[in-house]
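> coords below, sequence missing:
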């Protein structure tokens, strides 16, 4: 009234807030309390244009009052305050202005009440979209109309419902596991969550189906929302016969829905999606199968329903009247069945038996003229082989044939299928599936890999599975990367598959141990190859593999040690028949090989994981590695000492005249050798290495810097030798060579004494010795048949000091100038190959 005093607004707010206090004590959401909440929210947001300032002040005071209540110790009071706040927010106009202070205090007050606010907001949002109205009173009098949801709304709805369901189940479990008052509290919380879930889920199964159909029929723009709604069906109750009948009809409709397609400019039909999974999307197929298994939860009912659909779809395929879209649709449903079937036992004694499914549908589809049909058939064959107790002969033969003779797109899928079958059933079982038993060969660890060519598919049927897959790494006519996927190629699939086999090698004891170094050599060469730079997925996979592989097992260290020399030989130009090229190409190839050697050295020096406390050797006995300062120390053949001996023997194999490529190769090996460490506990390896270093230093005697480092290493080993006066016995050396699986004749090595450096010089004959050294060096060059070094006379008269210097400089210039052209490959690898810049460049492979 006009006679009201200025204090009337504050007095009214005080009386109003006190009258609402009983509302905060209601523990259940009764209808009367809900009506009071709606009235209070509507009253607080109403505005009188004549007293706008009083209305704003009342609303702000009321919100502050609610924020205080939202931080109360009583849970019921907090919930009621958040409920009223959410109702007020929903009723505020879009142009409403709220002070920053109030917004900040609102967020602080609601920081611990996020779940309750979200529940109420989602409930209001779902009512708005599902019923098309804003109030419950209007919804009771209006025919419900479906309002399409945005992707975010559908996602939030499913997540909140899933959270409520999990929370209710957890509280129910806690209630069943406790007694007394605690059990009653848990049961009340579970009941409250179930009540909220029932309110925000569709009222009936029919309403849910209508909602999903509306979004499916809306087109591809609502594909994501439709998938979220399908996943929401897993929370509905289909125990009622009527609801289950309606849902079953809807599931059949989803299974019969063909691939979406469009027609290109040439009139050809093009499938939309991946062309493999039902609906063109793996997530969509998973959602459909989840709903189908929820509706048909009885044992064997899901398989029976899906097989009935397959029988209907396969009829035109059997009669050879189906087009490629019908073939793909039938195979997609078949793949959905096989992917969700734990074994073929569930599929037996149904309308289609497993052998009939294989012979009349899958194998004919693998020979179809359309590539998309072949591709999806390869996937179905792989799934069929996984659920079989043992893979059938026809299945394995078809996969091998498609891998060898098929186009690139088909070979990729067939390669994945062969890897899956090999890792699930073991390679030996897959080999026996088509009548070949290599068990006698598997007992001989020396039989590692038989090189296979691909001239004819019939020839390749007589080799082991792993040999066939290994041959794929050497094949150069696979074709380019698939147009649809930049990371999809045969090389990438083979690399990932062999990486899985190596890192899980303990699960496949039937694979020969001698095959592991060969596979690791191929993977390292593939990782550093310029041809795989575009295969980012493969690069990432191998990067993770190399990070963990050397630390998982001491046996992995042994494999890495045995693969070191083959990797460097396969990458170094001019070694093992590797092609070279121009000086620039050769230099880049050498730098890449040096980076690979440093990369392998880092892996060898990586510590083992603590869990690897014991290892089982090839004879079945268990051996505990040495533990120093809490770190697991690998045995000799798995440590740096074994690698050092391997490198030393490799260097000594080049003791005769060496080509420029061999000199650079030996130099690179020695630069790795000096970085290796010897443990004091390995006295036998130390004594053996002291003797081997004699030949190593002799082999690189012309390289002053490297020889100096090697002599420093020899002196260090001499200091570490605890028994320097005792000469190592021949049997001890043979024992070490046997553990390393090496053969070397120690009789070629003389006294273990290292020659002194520098050697004493004479005065007058110096120039004649320099002439001999240059003539020998020039005779080693492989790019020039004749020497262009001028001959220096051995008899020279006395001359002045200045004349001698001038003559010496002229002769040095005359000698060095033609040597640059003569070498061709260049001798600058000693100064540039192991520079700091190259070392920094190699770090990109260890990131």
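Okay, I see it. Computed from a predicted model, the values in this text were never measured in an experiment. Residues are numbered from 1 along each chain as shown.
> Could you use CA atoms for every contact and neighbour count after this?
Fine.
> So which bits of stretch 366-386 are buried?
366, 371-386 (16 or more other Cα atoms under 10 Å).
> I meant to write stretch 215-226 there.
By 16+ other Cα under 10 Å, the buried positions in stretch 215-226 come out as 215, 216, 222, 223, 224, 225, 226.
> Between the two ends of that stretch, what distance do you get?
Using Cα to Cα, to the nearest Å, the end-to-end distance of stretch 215-226 comes out at 6 Å.
> Now do it: everything it contacts.
When contacts are defined by Cα atoms under 8 Å, 6 or more residues apart in numbering, stretch 215-226 is touched by residues 148, 149, 150, 151, 152, 154, 155, 212.
> what about 7 Å?
Residues outside stretch 215-226 that contact it (Cα atoms under 7 Å, 6 or more residues apart in numbering) are 148, 149, 150, 151, 154, 212.
> take a look at this one as well, against the first:
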């Protein structure tokens, strides 16, 4: 039988065997591979030739078919079977593969892109599937060297699919180096470079699948978790799941992957991260969720651990119903015996049971609502599931609220180690338990009283530090606030319960004793409890008038808050300023608001004050302005000016409105932070002592910037809401015969805020202020998605922000290129925001008003003799080409029409100094004609009189008295030399008037070809107007200063025509090459201009070729050989 099978294999030819492979299934590939190796052993030369011929036929099929996929998989199986029974057989087989690879490597450079792609696939199939434990032979090692050179060339191929396969073919050629982290490998450096610059999603996926994981390459994997492509982000998590176990990642890295992955917008990415976490659970934690949460450091990263637990519950890895029943039957979790001394839950266990109980509560609610919407058997099923979840929840929770209060009290008494668990239990009780029982609420109230009046004495430094950290922890304060609102059903009950606690703290802490020095911890704790009360109130009227001997809200202000403002400790002053800001936000306070606002302003503008205290003051001023209205705050501040200015403070800042005050302090902060960051960098470079303190000071200073940015952002975001409220109150006031109040800030103030925040977003000197820089992109994205009115405010801030950024570029003295031009980045960023769909309607917003302004700006900068950087002009052109205009027809409330924008664009076609700018203007012209056809708008050219008026308006544009009056052009004018009479070529060329930012010597050849006469270019206007008779649009008399230039060109024209044909051809070739070179340089600058460039043109321009396809592989191969595409 064996000899018969052998005769059958040998009698089968290579083509027959490959045909069987394409028709068969994958399970037969191993058998066919053995047959092919037998043929190769018997006649290696003939087998190699036949395989090569078949591979050439394979390379002519462009369509990815099932047969081609089977063939590729078979070649991979064939290479994987290269390991023979002994060393000699293995070496012979490796040599055979090396001989087969040599012609394939040469063919990867074929002219046809389909052939290159297929041959790279074949090379990858053979090399990528070689046995891992086999040492390459000398011949194979030489072939692999040639392969590396060939694939490195293919990494620059014009076709993305060729590049992606070439990347995968290099997977076996990475060298770990001496450090074994691949940091010295040239291939690693090349892959990282491609990962950062590659436009193709398929290529980035291939790089991530190929790049080896190490401590050196880990940051590049993490960086791709923010990739714009869902498939690339998914590939990151797939690669990490296959290569790195949980112990191989640091806690911070694992938490970062969980946070980004489980919070990803794409379901496919979230599903892949779920698989990654479940693999961690099975492989590294033996299927125990508590161990997984513990390894993720639950106290430092509770939000991420909660995401993991909820994902495990959703995927069914953890059964919440079973756990609830198990807690009651086995006395675990919240049903454990806590009467024993020291019996407390650990941090991971407390978070785990909170998430499980909240899951059961949400499941019961959701099932109950689902049952209410259904009828019949479906409703009964949902009701039974809701009842099951409720029973499990009751089994998991303590029997009564009093029992839960005892458990919380025991954890609170356990000290710093159980502080996190105590917060989790309070949050669990507030969300999952019913506080309708009066006895239970009374017990919980007593527990809270003991908790809030327990102040550490300071003898235990560790306990004092943990206590202070808890009172500064948002999670602890949030849990405490939730529990307070549950225990006290109304604000009045809350005030009645909390004010006596504040009174007890005042009495027991020694505040009332004359001459007694109260400890800093007692001050901070008392003010923290006062702030907790003030946060839960919305009006001072909710607090009942205190009787004789009771602690009132006025006592809270006079005895705790105001003395704390004068304390020598910055921590005490910080808490006192926070309480004062919360107090000022309440309605109906019994004291003068103006005096308190002056104190907050004084703290903010005092430069000797601590940055943390100033940050709280900035936040307090912003909150009060948000609660009462910016104009109301201004009225209160101005009322205090009658008493005179405070000595020792900037008088200018004391007289400013709240918005202008915050803006000025923000500018001062940016300068101060830049200096502090530079000084800190020098200290770190010198390795001086005290760098930790410098870092803390820089972090505190960054917190001040974050408070300022957040306050201004919130004021800008709510500006329209305050305007609507002001209008509504004005109507009511008029009906009552009263004077209306001003509440909202002016529109120009909102624009100023947007401009300043935009410039701060692109300020490289404040990048180290992470809190401030993280707020800005979130704010701008959210702001652009609100309403069309908010987008109009962004459009109004567009040109002022661009001019200010250009002015800063000019002052910096740096060489302005596409990569360093801040103004172009600002314009690209704002243009993307203006194209963001807003609200739920997803309606387009027409920005024709902004396009009109930008075209005027472009005219002034390019035609009126200003030294303007080229990237600034390019960004203007790209913006007008990208923005949407007239989506629903022409607006009735403006004089901007399609005719006007068309004329502006036509005028600019002869003024802009670059061919790419003219392309963008033609895109705008096409868009305007399309809108005109869709909405039947008039496109008749303007009359000469209208053109003259338009040109006069353009010339006076730089002297506008609107918003732009505060943001003048930052560019210098070019001195215009006197134009000579049209004459000799040399003199005319030397004295041609300047055009915008350069003299005519800098004009490209394409402009000279287009600008031969005074008439305006017609483009496709005649076709758009249906060939109607029209008046040609000519340059008005105001532009006659350009005529000497044109006269000089017309004078030179006969000299060119008189030249010989050969010289003409040489000159045209040289001009064409020069124009091509200039366009390539311009293209490189365009690509790096701004994020807007990615929407208009690809970052990498590669020549495209027509794909030649044929259904007949034999005829396709013959055609390819005739065209010398495979050689």
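Arrived safely, thanks for sending. Bear in mind that the values here come from a model prediction, so they are computed numbers and not experimental data.
> want to throw the buried residues of stretch 215-226 of the first structure into a markdown table with secondary structure and distance to residue 819 of the first structure?
Output for these, formatted as a markdown table (DSSP: H, G, I helix; E, B strand; the rest coil; distance: Cα to Cα, whole Å):
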| residue | secondary structure | distance to residue 819 of the first structure |
| --- | --- | --- |
| 215 | helix | 79 |
| 216 | helix | 77 |
| 222 | helix | 73 |
| 223 | helix | 71 |
| 224 | helix | 70 |
| 225 | helix | 74 |
| 226 | helix | 75 |
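> what residue of the first structure takes the place of residue 847 of the second structure?
For residue 847 of the second structure, the aligned position in the first structure is residue 640, judged by TM-score structural alignment.
> Just to check, its match is in contact with residue 677?
Yes: counting by Cα atoms under 7 Å, residue 677 is a contact partner of residue 640 of the first structure at 6.2 Å.
> More neighbours: those two, which one.
residue 640 (24 against 15; other Cα atoms under 10 Å).
> measure the more buried one to residue 286 of the first structure for me?
Distance, residue 640 of the first structure to residue 286 of the first structure, using Cα to Cα: 49 Å.
> Kindly report the same for residue 575 of the first structure.
From residue 575 of the first structure over to residue 286 of the first structure the distance is 53 Å, taken as Cα to Cα.
> Likewise for residue 764 of the first structure?
Going from residue 764 of the first structure to residue 286 of the first structure by Cα to Cα gives 89 Å.
> of these two, who's got more company?
residue 286 (19 against 8).
> so that one sits in a helix?
Yes: looking at residue 286 of the first structure with DSSP: H, G, I helix; E, B strand; the rest coil, it is inside a helix.
> now it: how far from residue 781 of the first structure?
Distance from residue 286 of the first structure to residue 781 of the first structure, by Cα to Cα: 66 Å.
> who touches residue 794 of the first structure in this structure?
Taking Cα under 7 Å, 6+ apart, one finds residue 768 in contact with residue 794 of the first structure.
> what helix or strand is it on?
Element membership for residue 794 of the first structure, per DSSP states H and E: none, as it lies in no helix or strand.
> aligned partner of residue 395 of the first structure in the second structure?
Match for residue 395 of the first structure (TM-score structural alignment): residue 596.
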